[in-house]
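>>> have a look at this prediction, sequence included:
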Amino acid sequence: MAHCLTLGDPSHLLPTNWKRVVSSWLDEDTPSFDYGGFVVGESEQVAILYGKAPGVLAGVPFFNEVFHQVDCRVEWKMKEGESFEPGPSGKKEVARVYGKARSLLLGERPALNMLARASGIATRARRLRQLKDKHGWQGVIAGTRKTTPGFRIVEKYAMLVGGVDTHRADLSSMIMLKDNHVWATGSITGAVKAARSTGGFALKIEVECQSEAEAEEAIDAGADIIMLDNFDGPGLVAAAQNLKKKYAGKRMFLIEGSGGLTEENVVPYLGEGVDVLSFGSLTQSVPHIDFSLKVQPKKA
């Protein structure tokens, strides 16, 4: 299967702070004494990483960095973004990790926790991407900011590995005006005007709308993206087409659908006029992919 993320080195995508994030995982897991590490000592060992459920591999740079920070070396048998099946044995060899026994065990749990979640997100993202392609829909599948505090960089990265859009990364990436912003400001028009006065030309403005009438107010006020929230599939497609027709040749904008979207219910939303569909379910309640790391017994 072709990889959806095509990078020479995936770690080049990451910000300057990502290695400190990895350090925080190790700090959390061993805040004081490493009792188990004392028991096993520093004999040189090899551990095999097994994938034990079907999925898409995601999180390679983070896995590498965990073990780099504890002085181990990782040798991969698969590439980032590659799909795998455990096979008849119930497990697929994904990588080998070389290092001292206590170091392998220091890195084991933080690395596996990250890899299980990242691969789970990438696996769901890949299925959504394939569903979009199967139906010939030309729009964008995107995530949301419904991410785990302290773990967003991994989750957004996993979306890219799976082949979908990350949506905005944080509150500084785009100005999204939701119902609370509008209620606090007094009107959609007032909220958009205030947003434009600070965001200037460089930031797009997105407005959450509950009806076509609200969407029209947002478009007239100068919004770049209209989020039609909690519409059903046929209703979203009809509203998107109505708005595109009404403003044809007058205004350029994108229509985004959001609210309760899943793999199971998305097909009716894949219609003409809809530009973006965003899924909180890409990161919320996503099944993890089971991995294990097994130190190999010494031969007699």
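Noted; the coordinates are in hand.

>>> use CA for all of it now, contacts and neighbours both
OK.

>>> residue 195 contacts residue 206, doesn't it?
No. Using C-alpha atoms under 8 Å, residue 195 is not in contact with residue 206; the gap is 9.9 Å.

>>> return every residue with contacts to both of the two.
residue 175 (C-alpha atoms under 8 Å, 6 or more residues apart in numbering).

>>> which one of these two has more residues nearby?
Ranked by neighbour count (other C-alpha atoms under 10 Å), residue 195 and residue 206 place residue 206 first, with 25 against 19.

>>> which element, helix or strand, includes that one?
Per DSSP states H and E, residue 206 falls inside strand 205-209.

>>> so what does that strand touch, helix or strand wise?
On a contact count with 3 or more C-alpha pairs under 8 Å, 6 or more residues apart in numbering; DSSP states H and E, strand 205-209 meets strand 175-177, helix 188-199, helix 212-221, strand 225-229.

>>> any idea which of those gets closest to residue 167?
Nearest to residue 167 among the helices and strands packed on strand 205-209 is strand 175-177; the distance by C-alpha to C-alpha comes to 11.1 Å.

>>> would you map the helices across the stretch 101-250 of the chain?
Here the stretch 101-250 of the chain has its helices, by DSSP state H, counting those that start in this stretch, at 101-134, 152-162, 179-185, 188-199, 212-221, 233-246.

>>> mean neighbour count, these: which tops it?
Highest mean neighbour count of those: helix 152-162, a mean of 25 (counted as mean count of other C-alpha atoms under 10 Å).

>>> roughly how far is the strand holding residue 206 from the heart of the chain?
The chain centroid and the centroid of strand 205-209 are separated by 22 Å under C-alpha atoms, centre = their mean, to the nearest Å.

>>> now stretch 21-36
Relative to its parent chain, stretch 21-36 has a centroid offset of 25 Å by C-alpha atoms, centre = their mean.

>>> got a list of contacts for that stretch?
Contacts of stretch 21-36 (C-alpha under 8 Å, 6+ apart): 62, 65, 66, 69, 102, 106, 107, 110, 150.

>>> SS state for residue 45?
When classified by DSSP: H, G, I helix; E, B strand; the rest coil, residue 45 comes out as strand.

>>> list the contacts for it?
The contact partners of residue 45, taken as C-alpha under 8 Å, 6+ apart, are 98, 99, 100, 101, 295, 296.

>>> residue 267 too?
Residues near residue 267 by C-alpha under 8 Å, 6+ apart: residue 233.

>>> go on, the one 3 residues further on?
Shown here is residue 270, whose contacts under the criterion C-alpha under 8 Å, 6+ apart are 132, 135, 137, 139, 233, 237.

>>> residue contacts, the nearest residue to residue 165 once chain neighbours are set aside?
Leaving aside its sequence neighbours, residue 165 sits nearest to residue 142 (C-alpha to C-alpha, 6 or more residues apart in numbering; 4.4 Å). Residue 142 makes contact with 164, 165, 166, 167, 276, 277, 278, 279, according to C-alpha under 8 Å, 6+ apart.

>>> second one coming, line it up with the first:
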Amino acid sequence: MYDRFLVSKQIDQWLAEDIGGGDLTAQLMIDPRATATFAMNAREPMTLAGVEVAGLVFTRYEPACRIEIHAHDGATVERGALLMTVSGPAQALLTAERTALNVVQRLSGIATETAKYVRAIAGTKARLLDTRKTTPGLRMLEKHAASCGGALNHRLGLDSGVMLKDNHIAVCGSIMEAVKRARLRVPALTKIEVECDRLDQVEEALAAGADVIMLDNMSLETMRQAVALVDGRALLEASGGIRLDTIAAVAATGVDYISTSRPFQSAPAVDIGLDEA
């Protein structure tokens, strides 16, 4: 989910970055009265994200552009699938083309990579969570892409929940004291999560009344012991060092959630083209 008003403000920045003082090629070569129709196509299999945003890029630059979406965010499409048709003044379409493609290729790359992780834990109770390790300025859209791939969004920002990490705990003196301080001031419906990397910390977080306990960089055996220890009295999130080849084993330990930043940090942009229809 993303806010169209905020995205429109971002699109202005993206277009200004690419256009600069003007699209020299389009202004020199293309008759300003000319019109054109282009088709956006998938050049490889993918999970889509950002198609509607790409359409907003065109209409933001030239409101006379007409957009027809053929495949929506979250859809899984094959190579050759028609994603969008855009018609309007040829100069405007060619000027906005690269910005529109950049955003849909990047976001669809994240969604496609995320979907691989989701498929790897299918059949277990574990759900995939994203993280805050996003590209500065693109968090809202990158988290939208992760949800298109089947992940759940973790905190959108520091105001979305209480996460007590090792440095917070060190300043407060103990997990018990950190949770106590947070509980006194936290909004009534906001969860408190505590990061733990040892079983004794898990015991303390449980005794302190943490809503969620993060098992940080624990071995599989230690995670299994943590699951048995907690026994459903708090939600458990596994994090740290999660890879596509290890996530299934982590899910099999019985944790409720698994968080990873890898789809954000390692996903390649997918291949999407814009060709004359």
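Right, received. Where do you want to start? Quantities reported herein were computed from a predicted structural model and do not represent experimental measurements.

>>> so which of the contacts of residue 142 of the first structure are in strands?
Taking DSSP state E, the ones among these that sit in strands are 276, 277, 278.

>>> what is the burial count for the last one?
Other residues within reach of residue 278 of the first structure, judged by other C-alpha under 10 Å, total 23.

>>> excluding chain neighbours, what is closest to the residue mapped onto it from the second structure?
Applying TM-score structural alignment, one finds that residue 278 of the first structure aligns to residue 259 in the second structure. Nearest residue to residue 259 of the second structure, sequence neighbours excluded (C-alpha to C-alpha, 6+ apart): residue 129, at 4.4 Å.

>>> and that neighbour, how far from residue 257 of the second structure?
Applying C-alpha to C-alpha, to the nearest Å, the value for residue 129 of the second structure to residue 257 of the second structure is 7 Å.

>>> what lies in contact with whichever strand or helix holds residue 54 of the second structure?
Taking DSSP H and E as the definition, one finds residue 54 of the second structure inside helix 51-61. Helix 51-61 of the second structure is contacted from outside by 7-8, 11-12, 15, 65-67, 69, 71-73, 83-84, 86, 92-93, 96-97, 99-101, 103-104, using C-alpha under 8 Å, 6+ apart.

>>> which residues in the first structure does that helix align to?
Counting by TM-score structural alignment, helix 51-61 of the second structure corresponds to 60-70 in the first structure.

>>> check which residues of that stretch are buried.
Neighbour counts over stretch 60-70 of the first structure (16 or more other C-alpha atoms under 10 Å) mark 60, 61, 62, 63, 64, 65, 66, 67, 69, 70 as buried.

>>> centre of the chain to that stretch, how far?
Stretch 60-70 of the first structure sits 19 Å away from the centroid of its parent chain (C-alpha atoms, centre = their mean).

>>> how about stretch 245-262 of the second structure?
Stretch 245-262 of the second structure has its C-alpha centroid displaced from the chain centroid by 17 Å (C-alpha atoms, centre = their mean).

>>> who's in contact with whatever residue of the first structure lines up with residue 198 of the second structure?
Using TM-score structural alignment as the criterion, residue 198 of the second structure maps onto residue 211 of the first structure. By C-alpha under 8 Å, 6+ apart, the contact list for residue 211 of the first structure reads residue 228.

>>> check the one 3 residues further on too.
Counting by C-alpha under 8 Å, 6+ apart, residue 214 of the first structure makes contact with residue 188.

>>> mind doing that once more with 10 Å?
Contacts for residue 214 of the first structure (C-alpha atoms under 10 Å, 6 or more residues apart in numbering) come out as 187, 188, 189, 207, 208, 220, 226, 228.

>>> so residue 285 of the first structure, which state does it fall into?
Per three-state DSSP, residue 285 of the first structure ends up coil.

>>> contact partners for the match of residue 278 of the first structure?
Residue 259 of the second structure makes contact with 127-131, 151-154, 214, 237-242, 247, according to C-alpha under 10 Å, 6+ apart.

>>> roughly how far does it sit from residue 75 of the second structure?
According to C-alpha to C-alpha, residue 259 of the second structure stands 23 Å off from residue 75 of the second structure.

>>> which residues of the first structure does stretch 145-156 of the second structure align to?
The aligned range for stretch 145-156 of the second structure is 158-169, by TM-score structural alignment.

>>> hmm, I typed the wrong one, I wanted stretch 86-97 of the second structure.
Aligned using TM-score structural alignment, stretch 86-97 of the second structure spans residues 97-108 in the first structure.

>>> and that stretch, how far out from the chain middle?
Distance of stretch 97-108 of the first structure from its chain centroid, counting by C-alpha atoms, centre = their mean, is 28 Å.

>>> could you find the counterpart of residue 10 of the second structure in the first structure?
With TM-score structural alignment as the criterion, residue 10 of the second structure pairs with residue 21.

>>> neighbours around that match, how many?
Other residues within reach of residue 21 of the first structure, judged by other C-alpha under 10 Å, total 16.

>>> so who does residue 67 of the second structure touch?
Taking C-alpha under 10 Å, 6+ apart, we find residue 67 of the second structure in contact with 37-38, 52, 54-56, 58-59, 84-88.

>>> part of a strand, is residue 96 of the first structure?
Yes. Secondary structure of residue 96 of the first structure (three-state DSSP): part of a strand.

>>> that one - nearest residue in space that isn't next to it in sequence?
The shortest distance from residue 96 of the first structure to any non-neighbouring residue, by C-alpha to C-alpha, 6+ apart, is to residue 48 (4.6 Å).

>>> so what's the residue count around that neighbour?
Residues within reach of residue 48 of the first structure, counting by other C-alpha under 10 Å, total 20.

>>> now check the second structure for the residue matching the residue nearest to residue 165 of the first structure.
Residue 142 of the first structure maps onto residue 129 in the second structure, by TM-score structural alignment.

>>> and the strand or helix carrying residue 11 of the second structure with helix 51-61, angle?
According to DSSP H and E, residue 11 of the second structure maps onto helix 4-19. Orientation check (axes from the mean of the first three to the mean of the last three C-alpha atoms, to 10 degrees): helix 4-19 of the second structure against helix 51-61 gives 70 degrees.

>>> quick one: buried residues of helix 4-19 of the second structure?
7, 11, 14, 15.

>>> nearest to residue 233 of the second structure, out of those: which one, please.
Of the buried residues of helix 4-19 of the second structure, the one sitting nearest to residue 233 of the second structure (C-alpha to C-alpha) turns out to be residue 7, at 39.8 Å.

>>> got the contact list for that closest one?
Shown in contact with residue 7 of the second structure (C-alpha under 10 Å, 6+ apart): 13, 53, 56, 57, 138, 140, 141.

>>> look up how far residue 190 of the second structure lies from the residue most central in space within the second structure.
Residue closest to the mean C-alpha point of the second structure, counted by C-alpha atoms, centre = their mean, is residue 143 at 2.5 Å. Distance, residue 143 of the second structure to residue 190 of the second structure, using C-alpha to C-alpha: 20 Å.

>>> kind regards, and thank you for your time.
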